[in-house]
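J.: 3D, please:
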Amino acid sequence: MTQSPDDEGTPGGQRPPRPERSQRWSDLDRPPLNAAGLRRGLVRAGGLWRQVDVVQRTGSTNSDLVARAAAGKAEEGTVLVAEEQTAARGRLDRHWTAPARSGLSFSVLLRPTEVPVARWGWLTLLTGVAVATGLSRTAGVDTALKWPNDLLVTVGGEERKAGGILAELAGADGVVIGVGINVSLRADELPVPTAGSLALAGAVNTDRDPLLRGVLRSLEEWYGRWRAAGGDPAVSGLQETYAAGCATLGRTVRAELPGGRALVGEAVAVDGDGRLVLATEAGVQEPVGAGDIVHVRPVEGG
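T.: You can find the predicted model right below:
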């Protein structure tokens, strides 16, 4: 999964898809996922995950799962994984592509009906915490979160984007959350220097099966904790944990807002609504929401 410099969504910049190097099974570093093994490891009585489907190729797992939910053909806890996506979307309708089986591309359907809708915005940040926690355990890679939806790793002493998250409403009571993670993407497959992968960050494990199980178990744990707290980010520990792992905090950033307005300030907090709070030179603390913002960029020297 590859990324354009301005992409704030899932990892990946738009570029022509690369042809497979040879036959489908020739790249031994990129074996297919074991769908049956994933189901055995994740689907259990009383657990969140009810169905795990792996498809070889699709346009977008998010679009497919939203359509399933709309047709009443998916229950909470459905997981849809694609070995390759051809029309995946990030924030602001950006598109991205990646070599087949070079990463993890999946979507999950959640129905947090007992949580006030006003708190559903935390699901993107919650997923970021869950992904970072799961990868730390299974891949041995230190990760950081760029508000609101990016996963960062360190490659050659530099922060690189290795993952992204996109949440979409699925009817009145559901949310589909899509996750893209660069796993084995090689240096010669990166379109821009700001992209990265777990392999390039020195991961001790790039086997996608345990990585996906670890991320989904972490997501189940955090979602259960947040839901039990009625979506309260403080009571569930989500707000504190996100802030501890957020690389955006403490930096001077420029937020480009709709209508050509720009706001420069130090990112000082993530508030109770999941908004990034900027302290401006005028001495005002102003929150910006993920739904309103176009870009958050570090300011040179900040």
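
J.: From here on, just use CA atoms for contacts and neighbour counts.
T.: Fine.

J.: Could you check how far the residue sitting nearest the centre point of the chain is from A290?
T.: Central residue of the chain (Cα atoms, centre = their mean): I165, 2.7 Å from the mean position. From I165 across to A290, the span is 12 Å (Cα to Cα, to the nearest Å).

J.: ok so, going back, can you pull the contacts of the residue nearest to the centre of the chain?
T.: For I165, the contact set (Cα atoms under 8 Å, 6 or more residues apart in numbering) comprises G9, T10, G90, T124, T127, G128, N149, D150, I177, G178, V179, G180.

J.: Sort out for me which of those residues are in strands.
T.: D150, I177, G178, V179, G180 (DSSP state E).

J.: Tell me which two of these sit farthest apart.
T.: Greatest spatial distance among the ones in strands among the contacts of I165 (Cα to Cα): D150 and I177, at 13.3 Å.

J.: Looking at those two, which one has more neighbours?
T.: D150 (27 against 24; other Cα atoms under 10 Å).

J.: is it true that the more buried one touches R160?
T.: No. The criterion here is Cα atoms under 8 Å, and D150 misses it with R160 at 9.8 Å.

J.: Here is a second sequence; please produce its structure as well for comparison:
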Amino acid sequence: MTPRDASDDSSRWSDLDRPPLNAAALRRGLVRDGGLWSEVDLVQRTGSTNSDLVARAAQGRAAEGAVLVAEEQTSGRGRLDRQWTAPARSGLFFSVLLNPAEVPVARWGWLPLLTGVAVATGLSRAAGVDTALKWPNDLLVTVGGEERKAGGILAERAGDDGVVVGVGINVTLREQELPVPQAGSLALAGAVTTDRDPLLRAVLRSLEDWYGRWRAAGGDPAVSGLQETYAAGCATLGRTVRAELPGERSVVGEAVAVDGDGRLVLATDEGVQEPVGAGDIVHVRPA
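T.: A predicted model of the protein is given here:
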């Protein structure tokens, strides 16, 4: 599917609770000399901003710091090939291109966790909503005393030296629009603002800050403060969880730590500490 420029949508004011983003204003607020963000491109509708930006990088049409934002995604993807869809202008759907060449590739696995910390930090400041992270990269908010997923992150390699990180956040999604009962949005969580412009700016500025710290530390999660901050905001730690692993294997245990490789460490009833690097995590009981 070919992306269309956001200005092409003649019905963009059809939902006054969901005004369009302003590409020129975003560029003025985010692109600066010496900063990370090199360009901000806004399209009205596309299949997946991640797929688009990976393709642009492969064609040499995107440099580090490129940001691609869509008002609507028709084929948004999450972890484990799950689909992510939402009404137009109801959320923030964007991808960024990063080239952490000075960081050992073995530490690049921290990028989705870093993005989770940045998103949670930015939204907490700008939207006034308490957020938490479900390992490895789901954003949780509280709606009616219940934890619900309001966002997710997906990182993909782009060539030999790049990583595209995609973020999807439900902002104004209404109860009747939720794809599943476990979903939520910033609006349902009582956000003080649902204006997507300052929310996006806050998230990208937070991401620039955390990425800079991590890169300056050579990707070391302890030296950069990333490991400690992620653990402090991780709702998975301290809970009994079930890890659904590749090969139809599952492990149940208490999530006790996030190790230096970004893996979730489970303490099982057999007295074994097992690190989990991939798989689906189910929270079995509340903290």
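
J.: Stretch 162-182 of structure 1 maps to which residues in structure 2?
T.: Under TM-score structural alignment, stretch 162-182 of structure 1 corresponds to residues 150-170 of structure 2.

J.: Could you give the separation of the matching stretch from the chain centroid?
T.: Put simply, stretch 150-170 of structure 2 sits 7 Å off its chain's centre (Cα atoms, centre = their mean, to the nearest Å).

J.: In that stretch, which residues are buried?
T.: Using 16 or more other Cα atoms under 10 Å as the test for burial, stretch 150-170 of structure 2 gives 150-155, 158, 162-170.

J.: Skip the chain neighbours and tell me the closest residue to the equivalent of A189 of structure 2 over in structure 1.
T.: Using TM-score structural alignment, the partner of A189 of structure 2 in structure 1 is A201. Nearest residue to A201 of structure 1, sequence neighbours excluded (Cα to Cα, 6 or more residues apart in numbering): V155, at 4.9 Å.

J.: which residues touch that neighbour?
T.: V155 of structure 1 neighbours (Cα under 8 Å, 6+ apart): G196, L200, A201, G202.

J.: and the last one, how many residues sit next to it?
T.: Read that as G202 of structure 1. 17.

J.: Doesn't it belong to a strand?
T.: No. Checked against DSSP: H, G, I helix; E, B strand; the rest coil, G202 of structure 1 lies outside a strand; its state is coil.

J.: L68 of structure 2 is in what secondary structure piece?
T.: strand 66-73 (DSSP states H and E).

J.: That should have said V256 of structure 2, apologies.
T.: Here V256 of structure 2 is assigned to strand 249-258, by DSSP H and E.

J.: outside of that strand, which residues touch it?
T.: 227, 231, 236-245, 264-269.

J.: how much does that strand stray from structure 1?
T.: Compared with structure 1 after the fit, strand 249-258 of structure 2 shows a mean deviation of 0.4 Å (mean Cα distance after the TM-score superposition for structure 1).

J.: against structure 1, where does that strand fall?
T.: Here strand 249-258 of structure 2 aligns to structure 1 at residues 261-270, judged by TM-score structural alignment.

J.: Can you point out the buried residues in the matching stretch?
T.: V264, G265, E266, A267, V268, A269, V270.

J.: Just give the nearest non-adjacent residue to the second one, would you?
T.: The reference is to G265 of structure 1. Nearest non-adjacent residue to G265 of structure 1 (Cα to Cα, 6+ apart): T280, at 4.2 Å.

J.: contacting residues for the closest residue to L169 of structure 1 other than its chain neighbours?
T.: In space, and not counting its chain neighbours, L169 of structure 1 is closest to V175: 4.5 Å by Cα to Cα, 6+ apart. Residues near V175 of structure 1 by Cα under 8 Å, 6+ apart: L109, L110, R111, A167, E168, L169.

J.: among those residues, which are in strands?
T.: L109, L110, A167, E168, L169.

J.: ok, now which ones touch the aligned partner of the first one in structure 2?
T.: Taking TM-score structural alignment, the alignment pairs L109 of structure 1 with L97 from structure 2. Taking Cα under 8 Å, 6+ apart, we find L97 of structure 2 in contact with L53, A57, A62, A63, E64, G65, A66, V67, G162, V163, V164, V165.
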